[in-house]
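Asks: okay, here's the prediction I keep looking at, along with the sequence it came from:
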Amino acid sequence: MKKLLTLLFLSVPALTGTAFAQSDYQADSVFIRKIFSNALSEGKSYEWLRYLTQQIGGRLSGSEGAAKAVTYTKSVMEAEHFDQVTLQNVMVPHWVRGAKEKARIVNGKQKIEVPIAALGGSIATPKGGITANVIEVKSFQQLRELGADKVKGKIVFFNRPMDATKINTFEAYAGAVEQRGSGASEAGKLGAVGAIVRSMTTRLDDFPHTGSLRYASGAPIIPAAAISTNAAELLSKTLKANPETQLYFEQNCETLPDVPSHNVIGELKGQRNPALYIVVGGHLDSWDFAQGAHDDGSGCVQSIEALRILKALNYTPNNTIRAVMFMNEENGVKGGIAYADSAKAKKETHIAAIESDRGGFTPLGFGIVGTSAQKAGIMRWRKLFSAFGIHELGPGGGGVDIGPLAPQGTVLLGLVPDSQRYFDYHHAANDKFEAVSKRELDLGAAAMAAMIYMIDKYGVE
């Protein structure tokens, strides 16, 4: 069956377009110039983002904000007269933060309030909170070497910073984020009563950056929270001066039963191959205490804008082009899984999927996941894209929500913006509308529309 799907997929380029030739370069360059000009002069994504962030705000799965975001983005695509706009049912987790968290460093008689945020999926502390001695570690290996005798009854403080020497901040994030994802379980195994994790950002500030944790099967379940980087520095300094320093923290979160929600899907029907699909999307959910402007309101409005631009330019697609607002990327990926499962059940062939989930910053390129031939085929367009500031076409990551389409033979592309500021805002309360540049946002939407145009015309070989 896998071989059959591979053969079918490899035949798609012949159905979807013609070989890219140098003689086409001028015509494609002219049309892509029109795409960028339309985005920069008539773009609507910024105002859509303004409403999504300032009028709706936080959109964690299962929340009222998430439901409002579904209704809003559906209405936007209907107002743009896309050929079809539908809601796809998705069951999603429903975790709620509850009353605002409290924390303070207790150094003898000195008590210093510090900002924390419960990690997504964490349990609450006992009523009245936890006060315990703190043990600081930089790695799981260091934690294990300490052993249960030194960890039991304490709060483990994971304080490995993102590596500031990494030029690619996503690489730095990947090198530190295991503390957030698995730290609570690793600490719980050794008898810790709580876990505090340094926020995943290279910047020193007072914003705790949340994110999901994963409790390991069979491990004791303990409460866990992120602490701001300034507070992490203070706690570390205080512990060095007084190893008997304690930390008090209290949080009131809980996990409720799963609830129904939706992916929002808008499409422009293909005229030549309507049963073949190109998808562009972002995730509609965001963390509860943030407006979710960069993560990932930007990706959502850019995806809708990409289709709007092509429609405004009277482009007639060969294949059906979809903009998908995925629900529940932050704490479950249920939307991405539901979309892929539906595509498989309906025997839909997806040529390519493009995701924007790295913020609304200046676009630099696209990461490509596919066969060597597919990557090479897209990379042949580098000269064409570089004229518009898109220089990086090559191997890379596609995206969390489109990832489940990969086993079906879909080529995955992730928009790659300048990453230097992304983790200043990622999962934090300062991820607000004001942090997004209209011009940068419009340029990203144009880059995505241009990539859709090229794939629609030439296929992926």
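Replies: Sure, I can see it.

Asks: please count neighbours and contacts with C-alpha atoms only from this point.
Replies: Will do.

Asks: show me what contacts G62?
Replies: Residues near G62 by Cα atoms under 8 Å, 6 or more residues apart in numbering: V92, P93, H94, W95, D258, V259, P260, S261.

Asks: would you map the helices across the stretch 51-200 of the chain?
Replies: 64-79, 140-151, 169-174, 178-189 (DSSP state H, counting those that start in this stretch).

Asks: repeat for the stretch 301-450 of the chain
Replies: Going by DSSP H, counting those that start in this stretch, the stretch 301-450 of the chain shows helices at 334-345, 372-379, 382-386, 422-425, 438-458.

Asks: which one, of the ones you listed, ends up nearest to V12?
Replies: Nearest to V12 among those is helix 438-458 (10.2 Å), distances taken as Cα to Cα.

Asks: ok, structure two:
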Amino acid sequence: MINRQILFLLFFLPFIGISQSEDEKQLKEIYTTSLTNGESYNWLSYLSNQIGGRLSGSFNAEQAVNYTKAELDSLGLDRVWLQPVMVPKWTRGIKEFSYLENAPGETTNLDICALGGSVATPSGGLKASVIEVKGIEELEALGEEKIKGKIVFFNRPMQADLIQTFEAYGGCVDQRYSGAAEAAKYGAVGVMVRSMNLRLDNYPHTGSMSYGDLPVEKRIPAAAISTNGAEMLSTVLALNKDVKLYFRQTCKVFPDVQSYNVIGEIKGSEFPNEIITVGGHLDSWDLGDGSHDDGAGCVQSMEVLRLLKETGYKPKRTIRVVLFMNEENGLRGATKYAEVAKEKGEYHVFALESDAGGFTPRGFSFDCDEANFAQITSWKSLFKPYLIHYFEQGGSGADVGPLKGNGTVLAGLRPDSQRYFDHHHAENDTFEHVNKRELELGAATMASLVYLIDKYGTVQASNIKG
């Protein structure tokens, strides 16, 4: 008697082969359309070159909202709308200035920038002795006696031997985020933080910082110093502990202002209540034009919907693009989006984020259970012709993170990250550093995964059919 499993395979294998062939054809069409008739690079050019840096609460951020909404409107989606969200407003002021004083009248200029959210120095600037530490944990050992009245110089570099550069970033970003709050407890008058950059150059890298619950009157100014500047400052301190560091910055915090998440969607033909979200963050820091962080992710996400429409694919599930506001210094847009989704009882089956630059795509990371990961990895052979090999569990993205729960599968596009932190939050995060072909490959890779999720559903969603 023929085994039932053999009978099952004999009956269904031809259909599996047909489905595989259909998927190969659809992915080929997606990649071809993106590479020969894409819009992502044109959209990014406008965001970067015509609008520029899009700091939350700024006029540029408002322009970016209006521009991307108009472009989504032009795609003929089923619905496009703005979702209001209150965001913090911080301004940098005039360009920062700093120098190292080896002796009276003997100075060397340093490349610095204020950290996002920092208070200003006194109007005439701040000059004090410097104490170097490798991390926050060293402050307690030094104590108030050695820190009071000084500028704390946090000089822990990103760990160069870690191949995963985001792991290296995570290993030292605490000194940027919490360094000022911790140093102030010991009487420090300011902090200078080594830029989160694996390369030695003269670009200071900004980024968010927090004072926690520190009273306003006790907050101290915080700035980043370029990696070359950090190396020089450390060398000088090793030779002469009596040098003085001067810096001046005029940044200011204002009351919150209203901004918007930009949202567009194609309604699902079979399961409209199952939502697939793809997105990036529309805000950026103000030093460059935010091309890699995260203009690239925004235009790639917009392109996902356009590519599906352009190739004639009719989604079963509702596919939604969300351009989140205020990822850089508050995550307000992502929080608001998740809150509204919960209030409306929306069921998100899948959420994909692109926020790691517009470099060559390598694959994805997934925050999901084993059953869903097994289904996703069964599609790896479809991506192999496009050199997409990285499918790993662990992590997704900051803006899709608040959607976690209820079986939602979260994912993050993972481009090659070796050059990402050369540009991250710095003046050289500009359009000319984005390669058109790499950007378009990333958009096609995202659209291909969204297509497969839409066609086959997630494990939990396929059991619900809601």
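Replies: Looks like it came in fine. Not measured: the values here are computed from a predicted model.

Asks: still on that earlier bit, got a quick ChimeraX command for the buried subset of the contacts of G62 of structure 1?
Replies: Per 16 or more other Cα atoms under 10 Å, the buried members of the contacts of G62 of structure 1 correspond to this ChimeraX selection:
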select :92,93,94,95,261
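
Asks: so which of the contacts of G62 of structure 1 comes closest to Q246 of structure 1?
Replies: W95 (28.4 Å).

Asks: in contact with the nearest residue to that closest one once chain neighbours are set aside, which residues?
Replies: Nearest residue to W95 of structure 1, sequence neighbours excluded (Cα to Cα, 6 or more residues apart in numbering): T255, at 4.3 Å. Residues near T255 of structure 1 by Cα under 8 Å, 6+ apart: P93, H94, W95, V96, G121, I123.

Asks: please redo it, this time with the cut-off set to 10 Å
Replies: P93, H94, W95, V96, R97, G120, G121, S122, I123, A124 (Cα atoms under 10 Å, 6 or more residues apart in numbering).

Asks: any figure for the gap between it and I222 of structure 1?
Replies: To I222 of structure 1, T255 of structure 1 is 14 Å away according to Cα to Cα, to the nearest Å.

Asks: cool, L15 of structure 1 as well?
Replies: 54 Å.

Asks: the two: which has the busier surroundings?
Replies: I222 (21 against 14; other Cα atoms under 10 Å).

Asks: the more buried one pairs with which position in structure 2?
Replies: Alignment note (TM-score structural alignment): I222 of structure 1 maps to I220 of structure 2.

Asks: so that match, which of the three states?
Replies: Look at I220 of structure 2: counting by DSSP: H, G, I helix; E, B strand; the rest coil, its state is coil.

Asks: in whichever helix or strand L9 of structure 2 is part of, what's buried?
Replies: Under the criterion of DSSP states H and E, L9 of structure 2 resides in helix 4-37. For helix 4-37 of structure 2, burial by neighbour count (16+ other Cα under 10 Å) applies to D23, E24, Q26, L27, K28, E29, I30, Y31, T32, T33, S34, L35.

Asks: could you do stretch 383-398 of structure 1 as well?
Replies: L384, F385, F388, I390, H391, E392, L393, G394, P395, G396, G397, G398.

Asks: closest one of the residues you listed to G299 of structure 1?
Replies: Nearest to G299 of structure 1 among the buried residues of stretch 383-398 of structure 1 is G398, at 13.1 Å by Cα to Cα.

Asks: residues contacting the closest one?
Replies: 353-357, 366-370, 406, 411-416.

Asks: can you check P274 of structure 1 too?
Replies: Taking Cα under 10 Å, 6+ apart, we find P274 of structure 1 in contact with L268, P317, N318, N319, T320, I321.

Asks: what about L7 of structure 1, how many neighbours?
Replies: 12.

Asks: excluding its backbone neighbours, what's nearest K74 of structure 1?
Replies: V264 (6.3 Å).

Asks: confirm the one you found sits in a strand?
Replies: Yes. When three-state DSSP is applied, V264 of structure 1 is found to be in a strand.
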